[in-house]
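Peer 1: Please work out how this folds:
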Amino acid sequence: MEKGKVVVLEERVPKLKERRRQKANRRLIMYISFFFLFILCVLYFQSPLSNVRHIEVKGNDHLPAEQIIALSGITKRTSFWKVKEDEIKQNVEKHPEVKNASLEKRFPNTIIIRVNERRRVAYIYDRQKFFPILENGYILKKHTSKTAPSDAPILVNWRKGEDIQEMTGQLAQLSPSVLNAISEIHYTPNDDHRDHVTVYMNDGYEVSASIHNFAKKMSLYPAIVQQLDPNVKGVIHLEVSNYFTPYEPPKKEDDNEETEK
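Peer 2: Next up is the predicted model:
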């Protein structure tokens, strides 16, 4: 029995040595792999491979993507891992037309900048140029156009900055559908209403209103128009009470002949 046991141990010793050798080889391979992986990471971070390759801008309407990218400060020489979201966000939001911005990083080298622009609620017509006015009352004096815009109403004959600011605040409260229905707003003060305005709508109606309650009164415009005959145009009065006065119909030739007789 003792002799048999000795034989069994002698058979197991080579196997144990082989297992230890395999275990040591696996550890060596693991260490070598980790070392090469570390070297590759160092080379990646130090090489142009880690730089930003693609920059996308989403949500912009009036601002060109190139301008937003320039504001962010990101270039194709910027390391993907050194792009700081808070810093880029602050840089882009410095522009008066940007309400807020956000950043998304997509591995391996794509940056997406999302912006929410401030709404253009009106344009001031002065010296044959149109100056955009943002929802916060800021006038973009450097972004002029010589052609009449169609995305917001045009303010005509406005001089006082206080009146413009108040009107802008009222326009910012309007829904996009009502705002887009307005073509022009003329400043027409009179003895009864120092803040009187005359509004020309895209559908052919004219509105007589006041600045101080403009948003509240104009919100009723769609409901008022639905009750009117679309073939009869005129003035919708929204100063105090709401009522409609049609334009005088043109005199017919037959009527003129009868009066001459």
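Peer 1: alpha carbons only for contacts and neighbour counts from here, please
Peer 2: Will do.
Peer 1: And the strands in this protein?
Peer 2: With DSSP state E, the ranges of strands along the chain come out as 54-58, 98-106, 110-117, 120-126, 129-134, 154-156, 182-187, 196-201, 206-210, 234-237, 243-246.
Peer 1: Quick one: list the elements packing against the second one.
Peer 2: Applying 3 or more CA pairs under 8 Å, 6 or more residues apart in numbering; DSSP states H and E, one finds that strand 98-106 makes contact with helix 85-93, strand 110-117.
Peer 1: Next: the fifth one.
Peer 2: When contacts are defined as 3+ CA pairs under 8 Å, 6+ apart, strand 129-134 sits against strand 120-126.
Peer 1: Please give the structure of this sequence too, so both can be compared:
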Amino acid sequence: MNRSKVVTLEDRIPKLKTQRRQKANRRLILYVSMFFLLIIGILYFQSPLSHVKTIEVIGNRHISSEEIINLSGISSETSFWNIQKHKIISHIKKKNVQIKDVSITKEFPNKIVISVTELIRVGYCIQDGHYDPILEDGTILSSSEGSTVPSDAPILMNWKSGAELQEMAFELSLLSKEISGLISEIHHTPSDTDDLHITLFMNDGREVSSTIRDFAKKMSAYPSIASQLDKDLKGIIHLEVAYYFEAYETEAAEQTEMEEVKENESEG
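Peer 2: As a prediction, this is how the structure comes out:
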């Protein structure tokens, strides 16, 4: 018969003391580590190490990065962890009407990226010798950039602020860059039958007679119509109820014929 080994209480006491000492040591190490981490955290948040060091602005074209940064209020004194995105975004959009949308991204350890979407400049109007930009929502910006003719959008002539301009701006915002680039000037030429009638002067030397209503949809047909015409043949492309081309030469010929008839009548 096997005898079971008997362990006395005296034999177990040293082992229990060792286990308790190990637990106490581990607990002490944990407390000391937490203490030092707390001290390091306090020193970090109170030091320049926690401040923003780099601010990058992307997506802006007409608004300077410096202006956007100034509107954001973020500087090298701003804590990286204390940036209130919603307030900053709201302030930037409120203070600059050209900005359509803003987003702010944090990149560890201390970089801020401000992404901006600007309202599209769909056209320009002439004021006091300057070309004032017209935004896609119909807002006209006061500009002092100079008298150089802009090439990124058409010039709008004989327009006043109001519903017509806002609707025109919206239609222009729907145009592709390719078609918008073909337009030189847009004149508001209301008629007895159409208060929204417009006349366009194209960069290829032709005219377009159209209306503001559904303008973008109508203009989508222009490249196809123009490609079927002789490059040297100038005239008016009508984009109203029916689409058709009216050559200047026809008008000139008809006018000449009328003048000849009048001369013959006077001689007779």
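Peer 1: coming back round to it: nearest to Leu28 of the first structure, out of the strands of the first structure?
Peer 2: Counting by CA to CA, Leu28 of the first structure lies closest to strand 98-106 out of the strands of the first structure; the figure is 34.9 Å.
Peer 1: That closest one vs the second structure, mean deviation?
Peer 2: Superposing on the second structure places strand 98-106 of the first structure at an average distance of 1.1 Å from its equivalents, by mean CA distance after the TM-score superposition for the first structure.
Peer 1: Stretch 69-87 of the second structure spans what distance, first to last residue?
Peer 2: Using CA to CA, to the nearest Å, one end of stretch 69-87 of the second structure lies 14 Å from the other.
Peer 1: What lies in contact with that stretch?
Peer 2: With CA atoms under 8 Å, 6 or more residues apart in numbering as the contact definition, stretch 69-87 of the second structure has outside contacts at 45, 48, 50-55, 57, 88-89, 91-92, 95, 104, 106, 110-111.
Peer 1: of these, buried ones?
Peer 2: Ser50, His51, Val52, Lys53, Ile55, Val57, Ile88, Ile89, Ile92, Ile104, Lys106, Asn110 (16 or more other CA atoms under 10 Å).
Peer 1: Tell me how far Asp152 of the second structure lies from Glu164 of the second structure.
Peer 2: Asp152 of the second structure is 22 Å from Glu164 of the second structure, by CA to CA.
Peer 1: In terms of neighbours, single out the busier of the two.
Peer 2: Per other CA atoms under 10 Å, whichever of Asp152 of the second structure and Glu164 has more neighbours is Glu164, with 17 against 14.
Peer 1: show me the contacts for the closest residue to that one other than its chain neighbours.
Peer 2: Counting by CA to CA, 6 or more residues apart in numbering, the nearest residue to Glu164 of the second structure once its immediate chain neighbours are dropped is Leu196, at 7.1 Å. Residues counted as contacts of Leu196 of the second structure (CA under 8 Å, 6+ apart) are Glu164, His188, Thr189, Pro190, Thr211, Ile212, Arg213.
Peer 1: Quick check: the farthest pair among these?
Peer 2: Maximum distance among the contacts of Leu196 of the second structure (CA to CA): 13.7 Å, for Thr189 and Arg213.
Peer 1: So these two - more neighbours on which side?
Peer 2: Thr189 (18 against 15).
Peer 1: how much space between the more buried one and Ile99 of the second structure?
Peer 2: 31 Å.
Peer 1: Over to Ser33 of the second structure?
Peer 2: 48 Å.
Peer 1: same check, this time on Thr199 of the second structure
Peer 2: From Thr199 of the second structure across to Ile99 of the second structure, the span is 30 Å (CA to CA).
Peer 1: Ok, Gln19 of the second structure next?
Peer 2: Taking CA to CA, one finds Gln19 of the second structure at 67 Å from Ile99 of the second structure.
Peer 1: hmm, back to that, which one of Ser33 and Ile99 of the second structure has more residues nearby?
Peer 2: Ranked by neighbour count (other CA under 10 Å), Ser33 of the second structure and Ile99 place Ile99 first, with 19 against 12.
Peer 1: Could you find the closest non-adjacent residue to that one?
Peer 2: Glu118 (4.5 Å).
Peer 1: I figured that neighbour was touching Lys100, is that so?
Peer 2: Yes. Counting by CA atoms under 8 Å, Glu118 of the second structure touches Lys100, with 5.1 Å between them.
Peer 1: with the second structure superposed, average distance for stretch 19-35 of the first structure?
Peer 2: Stretch 19-35 of the first structure sits 1.5 Å off on average (mean CA distance after the TM-score superposition for the first structure).
Peer 1: which bit of the second structure covers that stretch?
Peer 2: Under TM-score structural alignment, stretch 19-35 of the first structure corresponds to residues 19-35 of the second structure.
Peer 1: Okay, buried residues for the matching stretch please.
Peer 2: Buried, per 16+ other CA under 10 Å, within stretch 19-35 of the second structure: nothing.
Peer 1: what does it contact?
Peer 2: Contacts of stretch 19-35 of the second structure (CA under 8 Å, 6+ apart): none.
Peer 1: Just checking the distance from that stretch to the centre of its chain.
Peer 2: Offset of stretch 19-35 of the second structure from its chain centre (CA atoms, centre = their mean, to the nearest Å): 57 Å.
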